[in-house]
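In: Just to be clear, the model below is a prediction. Sequence and coordinates:
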Amino acid sequence: MNAVVAVENKKGERLELTKDPDYIIGQIDGLGPPTAQINTSKMVGYDGETFISSTAGSKPLDIYIYFQGDVEDSRIRLYKYIHSKEYLKVYYQNSHRDVYIEGYVQDIKIDHFADMQMAQVSLLCPDPYFKNIVEQIDGGSQIIDEFTFEFTCDEGESFEFGTMMEIPEIVALNRGEITNGITFRMRMNGIVTDPKIFNRATGESFGISYTFQAGDVVTISTRVGNKSVKLMRDAQEINIFNSIMPGSKWLQLDIGDNVFIFEAAAGQSFIELFIIHRDEYEGV
């Protein structure tokens, strides 16, 4: 096969299946988009049904691995990396995508008496989407650089070392196929009161009713199943979930360009905002 495939267990032990001479990947099922569940309602006296909602289910993934060389040794060595009921991360790279997907091993089927022994490793991936290997980070300082060294300055002349943005905004690009949750990280360089982040396109916002001090770092995760608001202060992590402003929305990253604007009741210029995300794909 033309793709590069590797697996990694919960201990971080990695097996490069397509680069190891003891293994050959025969087939992988489940590399396409996940199956959707469409919910509808039947209306009495009318033809057809009414659409209610749709969701993507978990993704089954089956990897067929043929043993080479010393078959007994290859099979036993595979057990070191892949354990039934345990976590497993599968890496997949082709000419267009370099991604991974996470799941749990449901079954490992092996015919010990076949002429060419093969292991069928079956996984269930609760999150059905493939994630880009590269994590994207957008944002940072509100100061725009205006010059680079080296320079000379005659008496009476002045230079702009930087320009503070009047409306602090960050553009985050989602090149994937899925609208997904993101991580906002705010670094406070002074006293900041009640910061709030807006999605310019939707008008939705997420705010925190809290007074922060210089050196504080706030991390907001809006991913489904992993929503959190945490403050790191003096090397201690504090859960400030209860400080979320009423009416706040868990902002998502839509496909394409996303513009986020932030403000604060006081100390807006002391905020450095970073947006961290991974592009996600239905299939490879």
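Out: Happy to help now that I have it.
In: CA atoms for contacts and neighbours, from now on please.
Out: Will do.
In: Next, count neighbours for the closest residue to Phe147 other than its chain neighbours.
Out: Nearest residue to Phe147, sequence neighbours excluded (Cα to Cα, 6 or more residues apart in numbering): Phe161, at 6.3 Å. Phe161 has 11 neighbouring residues, counting by other Cα atoms under 10 Å.
In: Looks like Phe161 contacts Phe149 (just checking).
Out: No - applying Cα atoms under 8 Å, one finds Phe161 not in contact with Phe149, separated by 10.6 Å.
In: Doesn't Arg77 belong to a helix?
Out: Yes - counting by DSSP: H, G, I helix; E, B strand; the rest coil, Arg77 is found in a helix.
In: What is the neighbour count of it?
Out: Using other Cα under 10 Å, Arg77 has 13 neighbouring residues.
In: what's the single longest strand in the protein?
Out: strand 98-110 (DSSP state E).
In: need the contact list for Ala172.
Out: Counting by Cα atoms under 8 Å, 6 or more residues apart in numbering, Ala172 touches 138, 253, 257-260, 275.
In: try Met164
Out: 142-144.
In: swap in Tyr91?
Out: Contacts of Tyr91 (Cα under 8 Å, 6+ apart): 4-7, 98-101.
In: Looks like Met118 contacts Tyr64 (just checking).
Out: Yes - with contact defined as Cα under 8 Å, Met118 reaches Tyr64; the gap is 6.7 Å.
In: more crowded one of these two?
Out: Met118 (22 against 18).
In: Name the nearest residue to the more buried one, sequence neighbours excluded.
Out: Tyr66 (4.3 Å).
In: And Ala56, by the same measure?
Out: Ala36 (4.3 Å).
In: wait, what's in contact with the one you found?
Out: By Cα under 8 Å, 6+ apart, the residues touching Ala36 are 54-57.
In: Would you write a PyMOL line that selects the buried entries of the residues you listed?
Out: Entered in PyMOL, the line below selects the buried ones among those, by 16 or more other Cα atoms under 10 Å:
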select buried, resi 56
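In: Please narrow the contacts of Ala36 to those residing in strands.
Out: Residues from those lying in strands, with DSSP E as the criterion: 54-56.
In: Check it against this one:
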Amino acid sequence: MENEKLTFTNSRGESLELGTESIFFCNISKDVGGIAGVTNVIYSTNSMGQHGDTYVGQRIEARDMDILGHINTRDKAQALQLRRQMLKILNPELGGTLTYEYGGFKRVINCRTFGEPKIERKSVLYEFSFQLECLNPFWREEDETKEDIASWVAAWHFPCVIDKDDSKSMIFGYRAESVIVDCYNEGDVSTGMRIRFTALGTVSNPILLNVDTEEFIQVNAVMQTGDVIEINTKYGSKGAKLIRDGKETDYFRYIDVDSTFMQLAIGDNNFRYDAAGGVNSLEVAIFYNKEFLGV
């Protein structure tokens, strides 16, 4: 029988596994609060003589999780050692991630320890309770999704037969023909992304355009062969950097003033790439996390 499991991993790589089969016993369905729903706040205005309010906007607040359980051993020395281990892992100075697993289903969320973890001796076992705060309230998949907007496609395969009278037999790779690619966001909410421009030759003023909204982001600079420019549009992490010969340089000042730090809407997002010069030497990729309201 498969059971739910939570694993907290701090920024030093130390992990705490919670579940019905763990020494840190926790019934996820009954003893954990805050993993499923989110709190939505609505902003509105009103004036004298108006019946009701006028909708202005909304936001989803940070997520709080309350976790209860007990250390599943009657050996006092072992219980005290596990208590010290638990307090070390839940160090409030360290950030971390919480991973939810049930069968083949897995989701991850960033979090920090909030308040005071309590581990107290009861009649038989040590019981614990602690709270995690997730400033970004959304769960995500473990790995980023990558979409290649402009790239070279490998065409070399085995067995390899080269016919001197057939020029196509000498093709080892070709340029992807489409300049418009649909990035489908399967998540529950819109999300930011990392845009990566890679120069295979000299490229000037690379641009990525959202065909649906006509928003764009453009870098007003000339890229040399091997240069990589990464732009992050996520809230709290917005910025741009150049990677040249392994050295990173802040490139925010080269972002065109009319650019928009675009978000991936729920569903279809059609993007087109271009450049003022050297567009055939440009590779473009988008990296993003699908984000979800609960598990």
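Out: Perfect, thanks for sending it. In this text the structure is predicted, and so the values were computed from the model without any measurement.
In: thinking again about what came up before, distance to Lys230 of the first structure, secondary structure and neighbour count for the contacts of Ala172 of the first structure - can I get that in a markdown table?
Out: Below are these laid out as a markdown table (distance: Cα to Cα, whole Å; DSSP: H, G, I helix; E, B strand; the rest coil; neighbours: other Cα atoms under 10 Å):
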| residue | distance to Lys230 of the first structure | secondary structure | neighbour count |
| --- | --- | --- | --- |
| Asp138 | 20 | strand | 14 |
| Leu253 | 20 | strand | 25 |
| Asp257 | 27 | strand | 13 |
| Asn258 | 24 | strand | 17 |
| Val259 | 23 | strand | 15 |
| Phe260 | 20 | strand | 23 |
| Ile275 | 15 | strand | 21 |
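In: residue ranges for the helices of the stretch 101-250 of the second structure, please.
Out: With DSSP state H, counting those that start in this stretch as the definition, the stretch 101-250 of the second structure shows no helices.
In: Okay, and Lys30 of the second structure sits in which element?
Out: helix 28-31 (DSSP states H and E).
In: On the C-terminal side of that helix, identify the next helix or strand.
Out: Counting by DSSP H and E, what follows helix 28-31 of the second structure is strand 32-33.
In: Give me the range in the first structure that that following strand lines up against.
Out: Aligned by TM-score structural alignment, strand 32-33 of the second structure corresponds to residues 28-29 of the first structure.
In: That stretch vs the second structure, mean deviation?
Out: When the second structure is overlaid, stretch 28-29 of the first structure sits 0.8 Å from its aligned residues on average, using mean Cα distance after the TM-score superposition for the first structure.
In: Skipping its backbone neighbours, what lies nearest the residue mapped onto His112 of the first structure from the second structure in space?
Out: Under the alignment by TM-score structural alignment, His112 of the first structure pairs with Arg121 in the second structure. In this structure, Arg121 of the second structure finds its nearest non-sequential neighbour in Glu127, 6.3 Å apart by Cα to Cα, 6+ apart.
In: again, but for Glu204 of the first structure
Out: That would be Phe198: by Cα to Cα, 6+ apart, it lies 5.8 Å from Glu204 of the first structure.
In: for the longest strand of the first structure, packing partners?
Out: Judged by 3 or more Cα pairs under 8 Å, 6 or more residues apart in numbering; DSSP states H and E, strand 98-110 of the first structure is in contact with strand 87-93, strand 118-125, strand 130-132.
In: highest average neighbour count across those strands?
Out: Of all these, strand 130-132 carries the top mean neighbour count, a mean of 25, counting by mean count of other Cα atoms under 10 Å.
In: That strand corresponds to what range in the second structure?
Out: Per the alignment by TM-score structural alignment, strand 130-132 of the first structure matches residues 139-141 in the second structure.
In: Show residues contacting the matching stretch.
Out: 106-109, 289-295.
In: swap the cut-off to 6 Å and go again
Out: By Cα atoms under 6 Å, 6 or more residues apart in numbering, the surrounding residues in contact with stretch 139-141 of the second structure are 107-109, 290-292.
In: Tell me how far that stretch lies from the chain's centre.
Out: 7 Å (Cα atoms, centre = their mean, to the nearest Å).
In: Which parts of the stretch 151-295 of the second structure are strands?
Out: Shown for the stretch 151-295 of the second structure, the strands assigned by DSSP state E, counting those that start in this stretch span residues 152-154, 173-175, 180-182, 194-199, 203-210, 216-218, 222-223, 228-232, 239-244, 247-250, 270-277, 282-288, 291-292.
In: Of those strands, which is nearest Ser259 of the second structure?
Out: Among these, strand 216-218 comes nearest to Ser259 of the second structure, with 4.5 Å by Cα to Cα.
In: The first structure: matching residues for that closest one?
Out: By TM-score structural alignment, strand 216-218 of the second structure lines up with residues 205-207 in the first structure.
In: next one: the matching stretch to chain centre, how far?
Out: Centre to centre, stretch against its chain (Cα atoms, centre = their mean), the figure for stretch 205-207 of the first structure is 20 Å.
In: Now that stretch on the second structure. Mean distance?
Out: Averaged out, stretch 205-207 of the first structure is 0.4 Å away (mean Cα distance after the TM-score superposition for the first structure).
In: in that stretch, what counts as buried?
Out: Applying 16+ other Cα under 10 Å to stretch 205-207 of the first structure flags 205-207 as buried.
In: Also stretch 81-94 of the second structure?
Out: 82-83, 86, 89-92.
In: Outside of that stretch itself, which residues are in contact with it?
Out: Residues outside stretch 81-94 of the second structure that contact it (Cα under 6 Å, 6+ apart): 11, 113.
In: how about 7 Å then?
Out: Outside stretch 81-94 of the second structure, the residues within contact range by Cα atoms under 7 Å, 6 or more residues apart in numbering are 10-11, 14-16, 112-114.
In: Nice, that's everything, thank you.
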